[in-house]
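Asks: Task: produce atomic coordinates for the following.
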Amino acid sequence: MTRLIADIGGTSVRLAHQHGDDDALCDPAVLACADFATVDDAFADYCAKHKLEIDMLCLAVAGPVTGPQVDITNNHWQFDAGKVAAAMNVRAYLLINDFTAQAMAHRDLLQQDRSLPTNHRQILRGGTPDHSTPLLVIGPGTGLGVAALVPAGDAVQVIEGEGGHVSYAPRNPAEEIILAHLAKKLGHVSAERIVSGPGLESIYHCQTGNHRPAPDIGALALAGDEAGLAAV
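Replies: Purely as a prediction, here's the structure:
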């Protein structure tokens, strides 16, 4: 069985294929969503490039999942996952929220006495892991994804959330200035308007008056630039 695995975000779609339950992911690729009118076009491009005939489609999407209809948050793609699967003539498809997938990928951290390899983590605050408590999985991208992994006896339960849409709460005068700056343009300012790639651009513009894309701001910060570091 050949699976096409897609992680669809607001800016990029990450693709790979797999040929068995325990097999490694093959030919990982990152495509810009803006380069394709539809998700079908992106899948067709990837499958043609790698000469794939797909049996199963696995989709993790940046947005709430309540049925087959998908409306990607911060993206122009809208599609029915069932119709996409039918057009690809696959036998089955799986559709889940992207941070539900992230949470499920970390379930071993709760079920076993283990932690992430040191090259996969940076400890922000020390402490003693308690495997009986929920694990919060959160990550910025084009938006801000949130999910919780909750112990349930010998199993775990994933609690989906759209936590990026909670109201942003400034903690100091500098953050209050950023909130006021964004509120003039947006009205309501959610957490993902700050903690995200577009949010980084907004912070940099507020602090410097200049517009730069998020990757450039990150590169400036890594190079020790004061304005880049202040924004990050």
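Asks: When you work out contacts or count neighbours from here on, use the C-alpha atoms and nothing else.
Replies: Fine.
Asks: after the longest strand along the chain, next one along is what?
Replies: The longest strand of the chain (DSSP state E) is strand 144-152. As assigned by DSSP states H and E, the chain's next helix or strand after strand 144-152 is strand 155-161.
Asks: Can you give the contact residues for that next one?
Replies: Residues from elsewhere that reach strand 155-161, judged by CA atoms under 8 Å, 6 or more residues apart in numbering: 64, 97, 99-100, 103-104, 107, 110-111, 145-151.
Asks: try it again with 6 Å
Replies: With CA atoms under 6 Å, 6 or more residues apart in numbering as the test, strand 155-161 has contacts from V146, A147, A148, L149, V150.
Asks: any idea which of these is closest to L200?
Replies: Compare each of the contacts of strand 155-161 with L200 using CA to CA and the shortest gap goes to V146, at 18.2 Å.
Asks: where along this structure do the helices fall?
Replies: Taking DSSP state H as the test, the helices found in the chain are 39-49, 81-87, 98-105, 108-111, 173-186, 197-208, 214-222, 226-231.
Asks: Output those helices as CSV; include the columns distance to V158.
Replies: Converted to CSV, these look like this (distance: least, CA to CA, whole Å):
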stretch, distance to V158
helix 39-49, 26
helix 81-87, 21
helix 98-105, 6
helix 108-111, 12
helix 173-186, 32
helix 197-208, 26
helix 214-222, 31
helix 226-231, 33
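Asks: so can I have CSV of these showing distance to V137 and mean neighbour count?
Replies: Supplementary listing: those in CSV, determined by distance: least, CA to CA, whole Å; neighbours: other CA atoms under 10 Å:
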stretch, distance to V137, mean neighbour count
helix 39-49, 26, 15
helix 81-87, 25, 16
helix 98-105, 6, 20
helix 108-111, 12, 17
helix 173-186, 24, 14
helix 197-208, 18, 20
helix 214-222, 22, 16
helix 226-231, 23, 16
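Asks: please give me the structure for this one as well, since I'd like to look at both together:
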Amino acid sequence: MVKGVISDIDRGQCPQGQQGNGQWLWNRPLGAARGCLILAHGAGAPMDSPFLQTMAESLAARGLAVLRFEFAYMALRRSGGGKRPPNPQAQLLEQWRQVYQLVRQTVAGPVAIGGKSMGGRMASMLADEVGSDGLICLGYPFYAAGKPEKPRVAHLAELKTPTLIIQGERDALGNREAVAGYQLSSAIELLWLAAADHDLKPLKASGFTQQQHWHQAADAIAAFMAQRLPAAP
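Replies: Alright, predicted model coming up:
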């Protein structure tokens, strides 16, 4: 746990659609938060994965409130429902809407949405619709593994929400060379992390560590929230 950070779990409050009794996890700074970021997990790892745990604690230490939640299928996995595939896209998006609406009702100041891989992609598909103050994507899945010829980026060309995508240069779901050929909205900022993969883990020969990349990502997110988003009242 990062010193100066409060974490608490609020069980049974996260909407899960038709299935699951989920929970959400807050990380809050000790002082007044400069904004709130809602983070969703990727397809295969839960909201308390080492990646998202480190990211949430690092951002709280930088003055941001971070809310993590789990999609219905992942909540069922946690409760002993076995390994389940992600819910259909429509259900994932609807759960995102519900979580965002609940947070907007209770949090003052700017609220950004985003997440790791699939969670960030789902957030990107409704950021304009819900009026999010910002979008943060960590390891964006620009294409399915092994299919760079079939990019999933059409909506990114028209995106209006201020967006920060933090991507590893050798990400198997969107490497630097492939992404350079895509048409992306001018609202999108891309931060490339040297020699990093989908989890922002660099090659050992690069001289960087995964922890260094995670903290560089947290610095970039905190700066983005401070510079691009409206100030809290």
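Asks: Report the TM-score for the pair.
Replies: For this chain pair, the superposition-based TM-score is 0.29 by TM-score structural alignment, normalised by the length of structure 1; 118 aligned residues with a CA RMSD of 5.9 Å.
Asks: how about the helices of structure 1, which one is nearest D27 of structure 1?
Replies: helix 39-49 (9.6 Å).
Asks: Quick check: which helices or strands does that closest one pack against?
Replies: In terms of contacts (3 or more CA pairs under 6 Å, 6 or more residues apart in numbering; DSSP states H and E), helix 39-49 of structure 1 is not packed against any helix or strand.
Asks: ok, 10 Å please
Replies: The helices and strands touching helix 39-49 of structure 1, judged by 3 or more CA pairs under 10 Å, 6 or more residues apart in numbering; DSSP states H and E, are strand 3-8, strand 12-18, strand 26-32, strand 78-80, helix 81-87.
Asks: Out of these, which one sits most buried?
Replies: Greatest average neighbour count among the helices and strands packed on helix 39-49 of structure 1 goes to strand 3-8 (a mean of 22), per mean count of other CA atoms under 10 Å.
Asks: what inclination does it have with respect to strand 12-18?
Replies: Using axes from the mean of the first three to the mean of the last three CA atoms, to 10 degrees, the direction of strand 3-8 of structure 1 lies 160 degrees away from that of strand 12-18.
Asks: and strand 3-8 of structure 1, what other elements does it pack with?
Replies: strand 12-18, strand 26-32, helix 39-49, strand 56-61, strand 92-97, helix 98-105.
Asks: make it 7 Å
Replies: Packing partners of strand 3-8 of structure 1 (3 or more CA pairs under 7 Å, 6 or more residues apart in numbering; DSSP states H and E): strand 12-18, strand 56-61.
Asks: where's the residue nearest to H181 of structure 1 when sequence neighbours are not counted relative to L110 of structure 1, distance?
Replies: In space, H181 of structure 1 comes closest to C206 once its chain neighbours are excluded; the distance is 6.7 Å by CA to CA, 6 or more residues apart in numbering. Per CA to CA, to the nearest Å, C206 of structure 1 is found 40 Å from L110 of structure 1.
Asks: now do L144 of structure 1
Replies: 23 Å.
Asks: just A29 of structure 1 next, same as before
Replies: Applying CA to CA to A29 of structure 1 and L110 of structure 1 gives a distance of 30 Å.
Asks: swap in G218 of structure 1?
Replies: Noted for G218 of structure 1: a distance of 32 Å to L110 of structure 1, by CA to CA.
Asks: How about A85 of structure 1?
Replies: Distance from A85 of structure 1 to L110 of structure 1, by CA to CA: 33 Å.
Asks: Number of residues surrounding F224 of structure 2?
Replies: 18 (other CA atoms under 10 Å).
Asks: can you tell me the helix or strand for it?
Replies: Counting by DSSP H and E, F224 of structure 2 is found in helix 210-228.
Asks: And that helix, what's buried?
Replies: Q210, H213, W214, Q216, A217, A218, A220, I221, A222, F224, M225, A226 (16 or more other CA atoms under 10 Å).
Asks: other SSEs contacting it?
Replies: By 3+ CA pairs under 7 Å, 6+ apart, helix 210-228 of structure 2 packs against helix 50-61.
Asks: try it again with 8 Å
Replies: With contacts taken as 3 or more CA pairs under 8 Å, 6 or more residues apart in numbering; DSSP states H and E, helix 210-228 of structure 2 sits against helix 50-61, strand 163-168.
Asks: Tell me the spacing between the residue nearest to F224 of structure 2 when sequence neighbours are not counted and E94 of structure 2.
Replies: Leaving out its chain neighbours, the residue that sits closest to F224 of structure 2 by CA to CA, 6+ apart is L164, at 7.4 Å. L164 of structure 2 sits 23 Å away from E94 of structure 2, going by CA to CA.
Asks: wait, what's in contact with A86 of structure 1?
Replies: With CA under 8 Å, 6+ apart, A86 of structure 1 has no contacts at all.
Asks: right, and the helices and strands packed on helix 39-49 of structure 1 - which one's nearest G139 of structure 1?
Replies: G139 of structure 1 lies closest to strand 3-8 among the helices and strands packed on helix 39-49 of structure 1, at 13.9 Å (CA to CA).
Asks: Pretty sure W26 of structure 2 sits in a strand.
Replies: Yes - using DSSP: H, G, I helix; E, B strand; the rest coil, the assignment for W26 of structure 2 is a strand.
Asks: who touches it in this structure?
Replies: S7, D8, I9, D10, A65, V66, L67, R68.
Asks: Quick check: the farthest pair among the residues you listed?
Replies: The widest separation within the contacts of W26 of structure 2 (CA to CA) is 14.4 Å, between D10 and A65.
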